[in-house]
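Peer 1: sequence plus the predicted model coming up.
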Amino acid sequence: MPVFVAPNPVSLPLMSAPSSPAAASPVRVAAIGVGVALLVLGLKFLAYRLTGSVALFSDALESIINVVSAGGALLALWVAARPADASHPYGHTKAEYLSAVVEGVLIVLAALSILRVAVPELSHPRAVDAPWLGLGVNMGASVINLVWANVLLRIGQASRSPALIADGKHVMSDVVTSVGVLIGVVLARLTGWHILDPLLALLVALNILWSGWGLLSSSVGGLMDAGVDPHTDAQLRRVISEEATGALEIHDLRTRHSGQVTFVEFHLVVPSEMTVRDAHTICDRLEDAVQGVIAGANVTIHVEPQDQAKHCGVLVV
């Protein structure tokens, strides 16, 4: 059997981001996010100063984390956008996961700060002063956050940016927290049960802890080279099976995420007498198929002769 020299691994360049101007520049979106976070922070601290509410104070504390998170996302996206170099041949896209991990840690610290303030208030709850104006200011900040969270999530998903998606989820959790706080402070005012204020602060802290844990878990998965989800994996196997006509077998299919890029690699077994040109044609067809499932995927295919078949993996239709 002749020796078959595998072609050089085939890599596709990153596909351009969606045509939306905002989605085309995640760095610009992150920069705007810093300004939005600073505006919301100012409004929430104003609401706290007007009311003296511990729950509103906890809400304002979380907004400090939002500012730091937005700054971290901006820095991470700037680093991730740098092209590959000799020291980082696969690029700098994992910087986005580092940003998300730092954001998760900061969220946990914010929750602990809220607990430190709220727990003593349980034994000596205070009446909330001038609540209506303060609540109105806080509600305005929450509306701004709601709009911005949806923008971040939409653009983050369109541009496949873990940093923007993490920031959007964090801001959305802040919106949920703020709505709960507003309801609690209103009830405390209407019923005279002033203990509702510190109790709501405790619930805010627990919600933030849960949000931080989820963010840390997903970010660590990215740093540990987690593969695509089962649904996407099944789609990949289906299209590879359908588009590999002429080959004998596909095995050792592996995927991993790195920021906005998904790496896909596998071994393609072809008849030993097949020419390099024909094998390369199959590779081109498979690249297009993978790109149809995962936009922006970086594909590497290792071609092997027939005697390297493992008789397992993806069945060629």
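Peer 2: Done, it's in.
Peer 1: contacts, neighbours, all on C-alpha from now
Peer 2: Fine.
Peer 1: show me where the stretch 1-150 of the chain has helices.
Peer 2: 26-51, 54-80, 95-123, 131-159 (DSSP state H, counting those that start in this stretch).
Peer 1: which other helices and strands contact the last one?
Peer 2: Going back to what we said before, that points to helix 131-159. helix 26-51, helix 162-191 (3 or more Cα pairs under 8 Å, 6 or more residues apart in numbering; DSSP states H and E).
Peer 1: adding distance to Met15, write the helices of the stretch 1-150 of the chain out as a markdown table.
Peer 2: Compiled in a markdown table, the helices of the stretch 1-150 of the chain are given as follows (distance: least, Cα to Cα, whole Å):
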| stretch | distance to Met15 |
| --- | --- |
| helix 26-51 | 15 |
| helix 54-80 | 16 |
| helix 95-123 | 19 |
| helix 131-159 | 10 |
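Peer 1: try this one side by side with the last:
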Amino acid sequence: MRERNNRQLNMSAGMASVAVASVLVALKLWALAETGALSVAASLADSALDLMISGAGLAAIIYAARPPDEDHHFGHSSAEDLAALGQALFILTSAGVIAFAAVARLLSSNPVRLEAEGRGIVVMGLAIMLTLGLVIWQGHVARRTGNRVVKADRLHYLADLVPNIGAIVALLASSRLGVTQVDSVVALLAAALLVRGAVGIGRGAWDALMDRSAAPEVVSGIEQIVTEWPGVHGHHDLKTRTAGSRLFVHLHIELDGSQSLDEAHAISAGLKRAILEAYPGADVIIHKDPVRD
């Protein structure tokens, strides 16, 4: 039941992301045509990539939700990591394009004049409200499900707030003070934030694809549960890895070899339930060894 609810939450976050990105692209296309502002263009480019990435992310969420089959015994959750890695690469590319355009405009001897700043400000304000609503919902879903695609999606939408606010500042500076350089500075700041976020997303996805063990606090939490569990005299060969939002745990526990198989199974089953309660959705395999071995 919990896994089904998590899948539904992840799906809702993915569909909301695609819907908001579509609206933002349309609004910012109009605003760019009206103002000619590079900060708006940077925000538009980011939203266009958001739309493409969010679509791919939604597809990954749908695919990752498929149950294990004969060819994928551990499920399809690694699709989330592949999508997140693709997101990181797209974000880095867009940051490079934005930074290049901003530097070129700053070094140009003919400053670009911005127009219809008031209309652009209205559009960017609306974009901020839509983005805030999406980020709040994605944050709720990410906390409930731990889905890496939703987390990555939320991160770059959260980063969008800074260039959106910066675009408003740039348009105000142009309309009130006649200063157009602020537009390029804001675009550079947006590019830097995008790079920082993309590196974090990419590193997490790469670690998961390379079967890196779970976070140290997760491993220590599992060890504490095992150590304190009644009937367990010790443990060894604790191995963990993550794939998408799913945690995989392999563990050997040491039990009294003189007890019955039913008693040993009851201890192991209880321990597995305790681990699942602490880490919902985990895939836990426990091997039982006699304590003297």
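Peer 2: That came through, no problem. Model, not experiment: these values are computed from the prediction.
Peer 1: what's the TM-score here?
Peer 2: Put the two chains on top of each other and the TM-score (TM-score structural alignment, normalised by the length of structure 2) is 0.93; 291 aligned residues with a Cα RMSD of 1.8 Å.
Peer 1: turn the helices and strands packed on helix 131-159 of structure 1 into a markdown table, columns for distance to Phe266 of structure 1.
Peer 2: Compiled in a markdown table, those are given as follows (distance: least, Cα to Cα, whole Å):
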| stretch | distance to Phe266 of structure 1 |
| --- | --- |
| helix 26-51 | 31 |
| helix 162-191 | 25 |
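Peer 1: in JSON lines: those, plus mean neighbour count and distance to Arg238 of structure 1.
Peer 2: Below are these laid out as JSON lines (neighbours: other Cα atoms under 10 Å; distance: least, Cα to Cα, whole Å):
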{"stretch": "helix 26-51", "mean neighbour count": "21", "distance to Arg238 of structure 1": "32"}
{"stretch": "helix 162-191", "mean neighbour count": "22", "distance to Arg238 of structure 1": "26"}
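Peer 1: which of those sits closest to Val117 of structure 1?
Peer 2: helix 26-51 (13.5 Å; Cα to Cα).
Peer 1: helix 131-159 and the closest one, what's the angle between them?
Peer 2: 170 degrees (axes from the mean of the first three to the mean of the last three Cα atoms, to 10 degrees).
Peer 1: compare the helices and strands packed on helix 131-159 of structure 1 and give me the one nearest Val151 of structure 1.
Peer 2: Closest among these, using Cα to Cα: helix 162-191, at 7.8 Å.
Peer 1: so what's the equivalent of Arg154 of structure 2 over in structure 1 up against?
Peer 2: Arg154 of structure 2 maps onto Gly168 in structure 1 when the alignment is built from TM-score structural alignment. Shown in contact with Gly168 of structure 1 (Cα atoms under 8 Å, 6 or more residues apart in numbering): 148-153, 156.
Peer 1: how does it look with 7 Å?
Peer 2: 149-150, 152-153 (Cα atoms under 7 Å, 6 or more residues apart in numbering).
Peer 1: again, but for Arg113 of structure 2
Peer 2: Thr180.
Peer 1: and it? What does it align with in structure 1?
Peer 2: Aligned partner of Arg113 of structure 2 by TM-score structural alignment: Ala127.
Peer 1: check Leu238 of structure 2 too.
Peer 2: So Leu238 of structure 2 corresponds to Leu253, using TM-score structural alignment.
Peer 1: am I right that that match sits in a strand?
Peer 2: Yes. According to DSSP: H, G, I helix; E, B strand; the rest coil, the state of Leu253 of structure 1 is that of a strand.
Peer 1: contacting residues for the nearest residue to it once chain neighbours are set aside?
Peer 2: Leaving aside its chain neighbours, Leu253 of structure 1 sits nearest to Phe266 (4.3 Å; criterion: Cα to Cα, 6 or more residues apart in numbering). Residues counted as contacts of Phe266 of structure 1 (Cα under 7 Å, 6+ apart) are 250-254, 300-302.
Peer 1: so what does Phe266 of structure 1 match up with in structure 2?
Peer 2: By TM-score structural alignment, Phe266 of structure 1 lines up with Leu251.
Peer 1: its match belongs to a strand?
Peer 2: Yes. Leu251 of structure 2: assigned to a strand according to three-state DSSP.
Peer 1: in structure 1, what residues pair with the strand or helix carrying Gly202 of structure 2?
Peer 2: Using DSSP states H and E, Gly202 of structure 2 sits within helix 181-209. The alignment of helix 181-209 of structure 2 onto structure 1 (TM-score structural alignment) covers residues 195-223.
Peer 1: and what of stretch 261-275 of structure 2?
Peer 2: So stretch 261-275 of structure 2 sits over residues 276-290 in structure 1, by TM-score structural alignment.
Peer 1: mean per-residue distance, that stretch versus structure 2.
Peer 2: Superposed on structure 2, stretch 276-290 of structure 1 shows a mean distance of 1.0 Å to its aligned residues (mean Cα distance after the TM-score superposition for structure 1).
Peer 1: what comes up buried for that stretch?
Peer 2: Across stretch 276-290 of structure 1, burial judged by 16 or more other Cα atoms under 10 Å covers 279-280, 282-283, 286-290.
Peer 1: which one of those sits closest to Leu41 of structure 1?
Peer 2: Val290 (43.5 Å).
Peer 1: leaving out sequence neighbours, find the closest residue to the closest one.
Peer 2: Per Cα to Cα, 6+ apart, closest to Val290 of structure 1 is Leu236, 6.4 Å.
Peer 1: tell me how far the match of Arg154 of structure 2 lies from Ser161 of structure 1.
Peer 2: When distance is defined by Cα to Cα, to the nearest Å, Gly168 of structure 1 is 11 Å away from Ser161 of structure 1.
Peer 1: what does Leu74 of structure 1 correspond to in structure 2?
Peer 2: Using TM-score structural alignment, Leu74 of structure 1 pairs with Leu58 in structure 2.
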